[in-house]
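>>> need a structure here:
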Amino acid sequence: MEERLQAETTPVLLESTAAGFSPWSPILRAVPEAAGDVTALLALAVEAGETWPRPGEGRTSLLWELLASVAAIDVAAARVFEPHLDAIAILAQAARTVTAGQPALPGQPRGATWGVFAAEGPGARLQATPDGAMVVLNGAKPWCSLAASLDSAIITAHTDDGGRAAFAVDLRHPGVECEEPAWVARGLREIPSGTVHFRQVPATPLGGTGWYHSRPGFAWGGMGVAACWLGGAVGVARDFRAALLAGADGGREPDQVALAALGEVDRTLTAAMQYLARAAARIDDGSLGTPGQSTWSEAQRVRGTVAAAVERVLQLVLSNRGPAPLAFDERYAKRIADLELYVRQHHGARDDAQLGRLTLKGDCPW
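The predicted structure follows:
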């Protein structure tokens, strides 16, 4: 049991050494036991938010290692951690934009849990309207993961000037109503995403119209999600390697096809990890977002590269391991289902088309 726990909690390292990473290991060791328990995972996320680094502050690579390491243990756990940590980072970024005369940003009481709800969807619109000295939200917001379990959220809403802005909102306000989503997916079953309705809910503006999507931190957060995807693929790859070793111990040596698949998995993951490490270093040294290359174009490259790596690892492992572990190994089947759904946050050819438009304008390194 102890040997399995140690294997599960082996960190995914981009630049750190194992010894250098060790001070950050206690939370990772708690993730396997908390997996599947949203309340326990949120408590760990809050603890992480108090000590883990924020992107763009000199230790971005370490943050992404931590997120990837959580995902390698349990993909759904990373899906709990990532938005809370992103919200804490957004609040810190917004605090640096506050000027005299503007309302103070909300405090972060110890133990508060946060989400980030920025998706749009047909038939749902959230409107921000001035109401005296306040701003209130009315309407509906789709894809609000764990809304009923969270204390607060950063939410984007449409503004009277035709743009969109971000707001901090108390999800315990009586004007907030969380729908019970009809979540039929087999993946991320403990983290359903549903629509939340707002009726005259006070909201604190963060950064003004357009700030949320134009800040560098938007791209940094998108790459942090990619780190979670990659960590999930590392977990799948570790399952594959462990299965081959177990087979060899039982007298069934892996054939050339299985070894070739494992070799391709290795180089695919290694290349993606190196790209993430390079992107993190460029965020921290300020060389990302220089004239001629936007931060968002690099985020699209990172996300697309990692998503393609994840898809390839899934294809290789699923085709080699066959149906038996999907049918009888609960942890493996859950990992696959969670990761297949989570990586759908990358929009495939549509995201590539957006990158293509940027490339056509010369926003590329070549």
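
>>> CA atoms for contacts and neighbours, from now on please.
Will do.

>>> which residue packs closest to Leu171, ignoring adjacent ones?
Ser152 (4.9 Å; C-alpha to C-alpha, 6 or more residues apart in numbering).

>>> if I look at that neighbour, how far off is Cys144?
Distance from Ser152 to Cys144, counting by C-alpha to C-alpha, to the nearest Å: 12 Å.

>>> the structure of the following sequence is requested for comparison with the preceding one:
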Amino acid sequence: MSGSTRTPDAEAGQVQLSAEPVDSLACEAAGRARGADVGDHLLLAADLGHRVPLPASGRTRQRWELLASMAAVDLTAARVLEAHLDALAILAEAGLSSMAGPGTTWGVFAAEGPRVRLDAVDQPDTGWVVTGTKPWCSLAASLTHALVTAHVSGGRRLFAVPLRHPGVTVVSGAWHARGLVDVPSGPVHLVEVPAQPVGETDWYLRRPGFAHGGIGVAACWYGGAVGLARALARSLDARSPDQMAYWHLGQVDLALVAARQALAVAAVEVDAGRAEGEVGEVLALRTRSIVAAAAETTITAVGHALGPAPLTLDPDHATRVADLTVYLRQHHAERDVARLGEMLHGQARAPW
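Sure, this is the predicted structure:
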């Protein structure tokens, strides 16, 4: 950075991963996310869904730039859109894009939890139905449909379910988060809800797009961190910075440049078809871990540089910090890094 700490992409609203021209769709999405509520975010997701490039389409970078651009403005908006886009990408990978009709909004509920279980049964007269409890179902009360994993004979299988079916009960009052407060992610009870299979048994985890979707989440983390970095940059413009202020800005820059480059490289690998199987899992673990570390460095550095005032007096800043802190916990921290080390050990996958 030279001269003003405000960068061109900050003025344009787009978070770029390369020096390519500003993408109009990313700018549109970021602009429409500003100042909107979660209902507007859902309408935006439904509108943008089929306009956003799919992963591995040759335009993966543009897809992730759009998510990052929205996250830099509003992490709730990015969280809503990312889940919807992930569901559409999964349906496309399964050859079932037509299921996501106009006006529908989708989530992906694939988490497992202790003492809860969702089972799928193929009934002779009515076809597949799912029954049980699914944890961590974001916005289940607001979406029209979801892709859910359920236990079947021989493993787990993915199903598309209508969330407005009378057999669906969303548990209220379970979400006590102070970040992403408008994206409640509590459990859902399902009783004989009609379900359409999406892929074969265990396809959901084996498919190439599983790694691609995980990196898309990291693009949102990166965008959220950029939003915090911009607050730091603005604070330096408003006062006479000292050496420590410059040090914090430098720390943030180093972290975010590494994250940006990791995402840019990952986009190239995905579009080149070099992100499938174990290779794709290694790429996702590396990229997500680099971006998560950069975001945590940014949270810490901005907090140290700006002190308590914006956390207590600036609602937008306080919300952004809380939202990013909660969102980052989708990363499994040391466990993901340990998994990366396990995969690298003895497999000659490290480029160094």
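
>>> superposed, what's their TM-score?
The TM-score (TM-score structural alignment, normalised by the length of the second structure) is 0.93; 343 aligned residues with a C-alpha RMSD of 1.8 Å.

>>> strands of the second structure, residue ranges please.
Using DSSP state E, the strands of the second structure run over 106-109, 118-123, 127-134, 145-152, 155-162, 168-170, 188-194, 196-198.

>>> Gly303 of the second structure is nearest to which of these?
Closest of the strands of the second structure to Gly303 of the second structure is strand 106-109, at 32.6 Å (criterion: C-alpha to C-alpha).

>>> residues in contact with the closest one?
Applying C-alpha atoms under 8 Å, 6 or more residues apart in numbering, the external contacts of strand 106-109 of the second structure come out as 83-84, 86-88, 134-140, 143-149.

>>> mean deviation, it versus the first structure?
The superposed strand 106-109 of the second structure is, by mean C-alpha distance after the TM-score superposition for the first structure, a mean 0.4 Å from where its aligned residues fall in the first structure.

>>> can you pull the contacts of the equivalent of Asp323 of the second structure over in the first structure?
Residue correspondence to the first structure (TM-score structural alignment): Asp323 of the second structure is matched to Asp338. For Asp338 of the first structure, the contact set (C-alpha under 8 Å, 6+ apart) comprises Val75, Ala76, Arg186, Gly187, Leu188.

>>> now the equivalent of Ala233 of the second structure over in the first structure: how far from Pro142 of the first structure?
For Ala233 of the second structure, the aligned residue in the first structure is Arg241 (criterion: TM-score structural alignment). According to C-alpha to C-alpha, Arg241 of the first structure stands 39 Å off from Pro142 of the first structure.

>>> of these two, which one has the most company?
Each of Arg241 of the first structure and Pro142 has its neighbours counted (other C-alpha atoms under 10 Å); Pro142 has more, 21 against 17.

>>> what's the nearest residue to whichever residue in the second structure pairs up with that one if we skip its chain neighbours?
Structural correspondence for Pro142 of the first structure with respect to the second structure (TM-score structural alignment): Pro135. Excluding its sequence neighbours, the residue lying closest to Pro135 of the second structure (C-alpha to C-alpha, 6+ apart) is Pro187, at 4.1 Å.

>>> Gly186 of the second structure pairs with which position in the first structure?
Superposed on the first structure with TM-score structural alignment, Gly186 of the second structure falls opposite Gly194.

>>> what's the burial count for its match?
When neighbours are counted by other C-alpha under 10 Å, Gly194 of the first structure registers 19.

>>> and the nearest residue to it once chain neighbours are set aside, what does it touch?
Leaving out its chain neighbours, the residue that sits closest to Gly194 of the first structure by C-alpha to C-alpha, 6+ apart is Pro181, at 4.6 Å. Pro181 of the first structure is in contact with Pro192, Ser193, Gly194, Thr195, counting by C-alpha under 8 Å, 6+ apart.

>>> distance to Arg54 of the first structure for those - can I get that in a markdown table?
Listed next are the contacts of Pro181 of the first structure as a markdown table, based on distance: C-alpha to C-alpha, whole Å:
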| residue | distance to Arg54 of the first structure |
| --- | --- |
| Pro192 | 26 |
| Ser193 | 25 |
| Gly194 | 28 |
| Thr195 | 29 |
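
>>> quick check: the farthest pair among those?
Pro192 and Thr195 (10.2 Å).

>>> related to what we said a few turns ago, where's the residue nearest to Leu171 of the first structure relative to Gly210 of the first structure, distance?
21 Å.

>>> between the two, who's got more neighbours?
For Ser152 of the first structure versus Gly210, neighbours defined as other C-alpha under 10 Å are more numerous around Ser152 (23 against 14).

>>> which residue lines up with that one in the second structure?
Checking TM-score structural alignment: Ser152 of the first structure goes with His145.

>>> same thing with Gly304 of the first structure?
When the second structure is aligned by TM-score structural alignment, Gly304 of the first structure is paired with Ser289.

>>> residue contacts, that match?
His331, Ala333, Asp336, Val337.

>>> now list the buried members of those residues.
The neighbour count (16 or more other C-alpha atoms under 10 Å) marks His331, Asp336, Val337 as buried among the contacts of Ser289 of the second structure.

>>> wait, the second one touches Leu285, no?
Yes - with contact defined as C-alpha atoms under 8 Å, Asp336 of the second structure counts as touching Leu285 (6.5 Å).
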